[in-house]
Structures are given as structure tokens and as C-alpha cells.
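*Asks:* Using only what follows, build the 3D model:
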Amino acid sequence: MNGHPIMVVVDPSDDVACVNTAWGAHDPAAGVIAVHPTPGATGIGDICLDVLAALGKPIDQAATLIGAGGREKRISHAATAWTLAERIWHIIVLRAHLLTRRQRARLIELGHDTDAVVTVVWHAAEPPEWAAELPGNHGWKIMTGLPQAIVAARFARKPWRAAAAARRVLHCTPAGQEPSPHADGDAQKQALPPLPTSDFPFFRADAYRSLGPFMRDDDQVYAAFGFRGFEVVDAVYGYGMDMACTWILDQDELGTVSADAGSGGLALDADGLAVTPSLSRSAMERPAALPPGLARHLPATGPEQLESFPHRVGSTRALRLFLADLVADCPTREHAIARIRGAQAGFFLHGLLLAVPALLDRATGRGLMARLDADHVERIRARVVHPVHAAALAALLCTGADPADLAVVPASALDAEGATIEVTQSPVQGFRLPGESLTFGIPEYARSLMIAARHFHQLCGHDASEPLLGPGIGRDNQHLIAVGRLAGVTIPALVEEGSGQLPWDLRTVCWRIGEALHRREAALARWSSQAGKDDDV
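*Replies:* The predicted model follows:
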């Protein structure tokens, strides 16, 4: 990475306003940290602990970082890894005149390694030679004050900004509902009442009967929700429908979606209106059995369509990523079930059957027993200093994979953005999944944890083929258990002992059962109409 000139602010009078300006600029979430060195601490590891403290990490856990390479080097690697992962672009160092030359050299090196601007505040008279105090092949700029240095740093290093999220196209909203409430983040976090256990064709109707205006006023659910019980469930259900429809209609942007070995693929038809299977004729002649009683209810339009239906579509990588995104930020099991049922209804509108396991309320897996919401991530980020330990816990909660499988996942299995990780599933009670690795999606708010672990892995000299998360799991899951306690996170039993039950998303399959009832033209016309209304507001 290209280094930036060191910004130097000379404050010989030790003005309190200068210190207050530094603390006012401190905002790790926005990419700016203010480092206050520990008085009397002269080691490189000490100043790196100060950097970790500025990043909000618990430095009392520094002992967990000790390993091959020595204490100072490992702490230094952790500081670099977290600075990179948290996208810090400006490092302000107070009391720089009290640091040793080696400590200042390490801070300058940190800025170079992370492409961050380093501003040192010198609370003393200027030295005779700045080159002797700021070692390294770089330039420096003497600033008139810290506010000017902050402005100059912003011009020197454009702060990273996340790309604006694309506006969600809400296609499959239930009749009579406006789409906007479903995309409301607050609506998706409200507590839900007990849900019906029925399958998706009956789920919404049963929810209306049990939670709508027919409720008894002496019912416990009524006491908690009034007549809004169905309303809050329907908002989550509708959001699942919208996500399903958006994903299906966006498949033309992804091209043909390849299925796992032994299965067909998904591809859009010539008009780009519906997803159809790319199976060979021999595969069509020998379709796997549909769920009992479903075949006679297929929404086909005539004998010529029935000839090629049903088709079983394999669990593709894209489908797995969709299922991961569907439940990634669900705060409770009930939210996940409501979204899954809504997604099933959305698939059905497109001539697809998303067949999830029976008794979904008892199933295991992500969203149901394995959950990683934004609150979990914030607690992990604030309470765990070791990047690999933090990532291991996040990966376990996000994927629902067996810890033994996660322990052997190589660093190369994590993609460049930290958005997906591939895990090879081991046999479970006699069941064996297809030979290919399973791809799990990582929620956006958790990706910095995975990226920090990879940076730490690389800085410690490990190869991409070596296990990434193993050191964070430990023998008999000891590190996972300890980190879970620190973060206040309950680690679920992801596979019930003796049951042979696989996570729900790995048992979910997709069938092509008929022509799409929801067409692309209608969806786009509705979207254009809604966008026009929004523009008029």
C-alpha cells in the first residue's frame, strides 16, 4: 500500500482544546481512531495494545494472542488485522513526544500497512531534526493545528464508504398490503407471538385465525399484542415473500445457476420470465418423488406442461446463499420460520416449490438454532481481542456447521469480501452430503470479523491452504466455549445427538412444478408505478 506523509501537530502548551479535538474526532465506525499511549510503557507491544484499546478491543485478553512469534509480534499483528478489517483511514496519536523511537516507527509502519493517514500530536517544543524522531522513508507535514490535520487527512485518504444498498424491489407482497412496511427494519425486529405449525399453504390463514380479530380478549397473546399479533407476523412473512421474488427475478443477472453434482441447473426461459430447469431428457423421465399428495395439485396449465413437470432442482450455491440471507438477521426462531414460510409462498408464485423439512419448528440450523444477528456481532467485536477466536464464534453461529468441520476450513475457503465461506460437511449419523463443499453466506455486518481473521492468519505467516478457524475452536471446543461466555452468546447444539438431523437449509430442495403465476412484466410495471409515486412525494 502507498504510504502517506505523516501529519505533525505541534502543541507545546499542551492545550486541552487539542486533546478534546482528538477525542471529538475519535469514531472507529467512521474510520477514525485517537490513540492515547499508556504512560511509562515503552514496548512495541504496548503501543499496539493502545491501538487495540482505541479500536474498542478488550486488551486485558492480550494473553490469548501469545503464541509462535512472541508476544510483541502477535499483538502487533492483531492491531494491524483489526485496523484493516475495521477500515480505519486516520490514526491520531496523542503524546507522541513521550513514545520511544521504535514505538513511533511501529505506528508509522501501521499506517503504511493499512493505507491510513497517521497524525502525531507533539505536546512539546519542536525537536532539532524531525527525521530523527519520525524514522522511515516518508515525508511529513507540519500542520497549524489538529483541525487542519483532520481536514488534510480526509483529502489525503478518501474515507471508505459502503456502497449504497440497492433499493429492494418488493414484488410478492400479500394482497391488500403496501410493500413499504415489510422493508422497515424496526418491523422486522418486533417480538412475535406463538406461530402456527402448519405448512406454507395454510400458514398465513392459520396465523390470521389464531392471531387476528377472532382472538379471545382473555387470551394471553391478546394481552401482549392486542389485535396486532397477525400484523407483526404478516410483516415478517411478507418480507420473506419479497426476498424470494426479488431473488428469483434477479437470476438473469447471475446467468445460469449451476446445481450440485448429480442435479440439474436453474436458468431463465427465453423471455426472462420464469426459472426453468436445465435437466437432460433422461433426468426428466426419472424425476425424484414429490412430497405425497402434491402432484395432483400442480399449477400446470395443460397436458403439454404436465409432460415436463415436476423437476427437482438441486441445492445450488445461489440457492444456499439466498437461504442464508433470508434468515441471517432474524433475531428469533419465530422470525426465521415466518420468513421461510413467506419465501415458500413467493417461490410458489413463480412455479417453484421450496420444500423445507417437515416440523420446521423443531428443525436445526441457521436462523433456527444458529443465529448471528447484529447485536451478537457487536458483543463479539467489543469483547474478543483475538481475530481468529472472534471469527470462529461468528462462523459457528452463522453457518450452523459442526465445529470439527469449521476447524479444518482453509483460509482460501473464505472469499475476498468475506461474504461466503465453503465448509466440507462430515458424515452425520450415517448421512453424507454431496462431495462438494457447502457454501454459507456471511451477513454484511459480520464480514469484518472474518476479514480480520484472514489478515491475522496471513500476518502470522500461514499459508492460504492452512486451517483458518482451527486455533479459534481449540481442543474439545474450549476456545469457542470461552469466547461464547465472554461475548454473552449461547452456543446451540447444531446437530441433535443421536438424531442424525441435518440443518434445515441443507435438507431444503427446490422443485419446478409449473408455470410462473407472477410474471416479470407485471412486477416491473408495479415497481415503475410505485417509483413514480415516490418521486412525486
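*Asks:* only C-alpha atoms for contact and neighbour calcs from this point on.
*Replies:* Noted.
*Asks:* didn't Leu94 look like it was pressed against Val118?
*Replies:* No. Look at Leu94 against Val118 with CA atoms under 8 Å: they stay out of range, at 10.9 Å.
*Asks:* Of the two, which one has the most company?
*Replies:* Just comparing Leu94 and Val118: by other CA atoms under 10 Å the higher neighbour count belongs to Val118, 26 against 22.
*Asks:* Tell me where the stretch 301-450 of the chain has helices.
*Replies:* 303-306, 317-327, 333-349, 374-383, 387-399, 403-406, 447-459 (DSSP state H, counting those that start in this stretch).
*Asks:* tell me the SS of the residue located most distally from the centre of the chain?
*Replies:* Here the chain reaches farthest from its C-alpha mean at Pro128, the gap being 50.5 Å by CA atoms, centre = their mean. Here Pro128 is coil, with the state taken from DSSP: H, G, I helix; E, B strand; the rest coil.
*Asks:* who's in contact with stretch 52-65?
*Replies:* Identification of contacts with stretch 52-65 by CA atoms under 8 Å, 6 or more residues apart in numbering yields 28, 33-36, 49, 71, 74-75, 78-79, 82-83, 381-386.
*Asks:* one more to line up against the first:
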Amino acid sequence: MPLTFTPHPFHPADMPPVTLITDETDDVELARAAHRSANPARGRIAVDPTPATLTSAFLARDILAALGRTAYAPTRAPVITAAPAWRAVACWFIVDGIRELTVLRAHLLTPERAEQLSVLRELTGIRLILLAAPSSATQAARLGTCLAETGLTDGLLRLTADDARAFFTRSLPTTTPLCPTFPLSAAPVSSQPGAARSQYRAGQLAACTWLARHRRATGQVPAQRDLELFLSRLTCLSPDPATTLARIRGAQGGFTAEGLRLSVPHALATAQGPGLSTLPFTARTAHHISRAVPGPPQLAALASLLFTGAHLDRLVQARVDDIDPDGRFLALPQPESAEFDHHNPPPPAWYAVPPSARPFLRAARMFRQLEQVPGHFHLFSKSFGYRLEALVKDAGHLIPALSHLHPGPAWHHQARLTHR
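*Replies:* All right, here's what the predicted structure looks like:
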């Protein structure tokens, strides 16, 4: 697993020591205490490796399952293999803020698994806790050799079973939510009285506020890139097209009051793009689709379909460098035309990424960088083509863009802001 992405690998001196808990009686209550102390929302997980498995792929999948991501039996897509699974684990640890990993039955670790845990620790800086119950002195010696050969014994902290009970009790969270809670679904905004007027005013105020900030910063008419990011932010969380249209008209009114003209395609009702061929990408949506798709590039591809509403031909061309390191915006290459060619490519379409989707885009970028691919390589590898149908079925979520395959550019990419 190459160590080539930001944040840089941790120096051993900057990492917590590996903690080895030796439980000679194999007390089941100690294992239960380890599980009770785990809470992914607070950066702690505990994994009990699947019995009678030796390859490191199974341990990686067990860790993904502990993170709440299906790894063994997806409904359609192939089971994730060893190398992608460990890359996915590293990405999700960093994105989700996992700081502590407890591995039960550590006396059964193989050199391969120990090496992967060592690399994972170096990549993420986690606190690694190994709970071992060796049945003989020979098994205990084999574990010690395995840890020493993989660099996990430097500053090793050893605890007895009695010490470990207090250790896990001290680590207990005050609350342990099983899953995030979400508000009940509300009726579409456009069906509520006065909604169109309020959405028009919201678009108008957003345009005036954004333009005032931009003018203070640059003193010029916003560039096309900035305009596209503003329009996609304004509309990507719209609950329905009627709300989107009201916000766009309000933005036009706000720009008109400032002496500018916002022109958009005439046939907005049949156009594609944010707010028209999308659904709001909320925390609930993110939680739902992330439970069944463990691979970061595949999960990011589904998320991008949901919040951009872009045609598949555009998304499949997205490159690693097209997403910024913080996952705040995505640029999608556009097709060549009579005005542009290979030497003078058309400008990309810019999309603001909703906050709930940003972790997925960041994880996908990290995943591809772990593969040491250049920045011009495809971002959403192994996500489209014959794999897409299986991924969509696994995610179990409606994706409007797949039934709204408009071949032209997105509406916000066609919008223009000019002086009146």
C-alpha cells in the first residue's frame, strides 16, 4: 500500500504505542467490554476477525463492516478484494476520523495481516489495541515474533486482563447511538402555501449577497466558474424542480437589481443539472447509500450522479484532479465541439458538492492517490459500464439522472452573467 497522499504517513514518534492485552483465560466479558467501548461516531471501533480465515482480505472486510459498510454479501456487485479493501479502510479511517482500532483474537494474526495493520497505523496514526488470548507459550511467542517483524513492538504497551477491564471501562462513551437519527420527511416545498414566493426571495437574496461579496473581493463581474458554483450551490438541495425554478428566477431578479443579466436556457423544465435531474443529497441519503457500497470510488460515483444530475458520458471522464482536496467542488470535462478541439478543450462544468457528499469525494480522491495514479487518471474507476446497474441496486436509492439522460450540457453550465 503506497504512502503517497496527504496527510503524509505518521512518524512512529508521533503515534500512540501499540497496546497488547494478554488474556490467558480468554474471558468473553473482556471481549464484550471492548465492543461496548467502540463507537465509530467518536472515532473508536472494535473488530472480531471472521474465524477460520487467513488472508488479509477478510480482516479488511471485517473492519469495513465494523465501520458500518457492507463488505461480504452485497446484493449485486462483486465482493471487494484485498488491496482495494485495505485502501478503502485507510480512506474511511481518515475521512471518518477513526482514531482507535481494537482487534480481538490477535493471537491468530498472520504476518500478512500484521503487516497490513502496521501500514494502516502508519497511514492514519491510529491507536492500535490488540486483544490476544494465546493458548500456549508457543502461540504467544509466534505472536511476539509477528509483531516484531512488522514494527509493531516499538514502545509496545502491555496490559493484563485486569488492567484491560479498567481500560475499556474508562473508554466507555456516555451515549452509543446505533445509527444517526433524521427528521421525518417534510412535504415538498413547492406544495406548501407561499413556497414559490419564499423561494424566489431566497434566490434573490442569495444572488445579491454573493455578488456583493464577490465585488468586494475582486471588483469585477464573477467568472463563469464562480457563477456555476454559485448556481449549483443554490439549487443542488432543491426538493423538486418547481423550487429550483423559483430560486433561479429569484436569482435573476437579484442580479437585475445590481445591473447584471443572468441568462439561462429557455427550456429549463426539460434540462439536466442541479435541482432539475437531482434529489437533495442529505445526511439521510449519505447514510443510506454508504451502508452497501464500501469502495470509495464507487460510492463517490453514485453520490456524484445524485447531486450533479450529469450525463454518464461526463461523469465517466472525471479525473482525480477534478475534485479539490477538501471535496468542495467537482469539475466535469465537456465534449469537444466546432469551437473547441483537443488542443483547445472546452471549459469544464463546475459543481458545488453538498456537505454530506464531500467525505465520499475526498475518500475517492485519497483512494486513487493510494494507487499512485497520475492526476489525469479517471476518478471513478470501476464504477460505470456493466458495473453501474449492480451498484445502483446495492445502493437502493432512486437516481433521477439515469432516467433523465439529456445529451446536452447542464443548465448552469449554459448560464451566462453579463452587464445589462
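*Asks:* Got a TM-score for the pair?
*Replies:* In this superposition the chains share a TM-score of 0.78, using TM-score structural alignment, normalised by the length of the second structure; 385 aligned residues with a CA RMSD of 3.5 Å.
*Asks:* that older thread, Pro5 of the first structure is nearest to which of the helices of the stretch 301-450 of the first structure?
*Replies:* helix 447-459 (24.2 Å; CA to CA).
*Asks:* quick one, what contacts whatever residue of the first structure lines up with Pro241 of the second structure?
*Replies:* Correspondence of Pro241 of the second structure to the first structure, assessed by TM-score structural alignment: Arg333. Neighbour list for Arg333 of the first structure: Gly367, Leu368, Met369 [criterion: CA under 8 Å, 6+ apart].
*Asks:* and Leu128 of the second structure, which of the three is it?
*Replies:* strand.
*Asks:* Please, which helix or strand holds Gly472 of the first structure?
*Replies:* For Gly472 of the first structure, the host element (DSSP states H and E) is helix 470-473.
*Asks:* Check Ala390 of the second structure too.
*Replies:* Assessed by DSSP H and E, Ala390 of the second structure sits inside helix 388-395.
*Asks:* which residues of the first structure does that helix align to?
*Replies:* Going by TM-score structural alignment, helix 388-395 of the second structure sits over residues 480-487 in the first structure.
*Asks:* Can you tell me, leaving aside adjacent residues, what's nearest to the most centrally placed residue in the second structure?
*Replies:* The centre of the second structure sits closest to Phe360, judged by CA atoms, centre = their mean, with a distance of 1.5 Å. Nearest residue to Phe360 of the second structure, sequence neighbours excluded (CA to CA, 6 or more residues apart in numbering): Ala300, at 5.0 Å.
*Asks:* The first structure: which residue goes with the one you found?
*Replies:* The criterion is TM-score structural alignment: under it, Ala300 of the second structure has Ala391 as its aligned partner in the first structure.
*Asks:* and the gap between its match and Ala79 of the first structure?
*Replies:* Distance, Ala391 of the first structure to Ala79 of the first structure, using CA to CA, to the nearest Å: 15 Å.
*Asks:* Okay, angle between the longest helix seen in the second structure and helix 241-257 too, please.
*Replies:* Criterion DSSP state H: the longest helix present in the second structure is helix 195-218. For helix 195-218 of the second structure against helix 241-257, the angle by axes from the mean of the first three to the mean of the last three CA atoms, to 10 degrees is 40 degrees.
*Asks:* Val8 of the first structure -> the second structure?
*Replies:* For Val8 of the first structure, the residue aligned by TM-score structural alignment is Leu20.
*Asks:* ok, residues contacting the helix or strand harbouring that match?
*Replies:* Assessed by DSSP H and E, Leu20 of the second structure sits inside strand 19-22. For strand 19-22 of the second structure, the surrounding residues in contact (CA under 8 Å, 6+ apart) are 127-134, 156-161, 164.
*Asks:* compared with the first structure, how much does the helix or strand following that strand deviate?
*Replies:* For strand 19-22 of the second structure, the following helix or strand on the C-terminal side (DSSP H and E) is helix 28-37. Superposed on the first structure, helix 28-37 of the second structure shows a mean distance of 3.5 Å to its aligned residues (mean CA distance after the TM-score superposition for the first structure).
*Asks:* May I see the buried residues of helix 28-37 of the second structure?
*Replies:* Buried residues in helix 28-37 of the second structure, defined by neighbour count with 16 or more other CA atoms under 10 Å: Leu30, Ala31, Ala33, Ala34, His35, Arg36, Ser37.
*Asks:* residues making contact with that helix?
*Replies:* Contacts to helix 28-37 of the second structure, defined as CA under 8 Å, 6+ apart, come from residues 44-47, 102, 104, 161, 164-165, 168-169, 171-173.
*Asks:* of the residues you listed, closest to Ala251 of the second structure?
*Replies:* Arg44 (44.7 Å).
*Asks:* Neighbours of the closest one, how many?
*Replies:* For Arg44 of the second structure, the count of nearby residues is 23 (other CA under 10 Å).
*Asks:* That one -> the first structure?
*Replies:* Structural alignment (TM-score structural alignment) places Arg44 of the second structure against Val32 in the first structure.
*Asks:* so what's that match up against?
*Replies:* With CA under 8 Å, 6+ apart, Val32 of the first structure has these contacts: Ala25, His26, Ile88, Trp89, His90, Ile91, Ile92.
*Asks:* which among those residues end up buried?
*Replies:* Using 16+ other CA under 10 Å, the buried ones in these are Ala25, His26, Ile88, Trp89, His90, Ile91, Ile92.
*Asks:* Now do the host helix or strand of Ala224 of the first structure: which range of the second structure does it align onto?
*Replies:* Per DSSP H and E: Ala224 of the first structure is located in helix 220-225. Using TM-score structural alignment, helix 220-225 of the first structure corresponds to no residues of the second structure.
*Asks:* coming back round to it: mind checking what the residue nearest to the centre of the second structure lines up with in the first structure?
*Replies:* Counting by TM-score structural alignment, the partner of Phe360 of the second structure is Leu449.
*Asks:* Quickly note the distance from its match to Trp82 of the first structure.
*Replies:* Leu449 of the first structure sits at a distance of 8 Å from Trp82 of the first structure (criterion: CA to CA).
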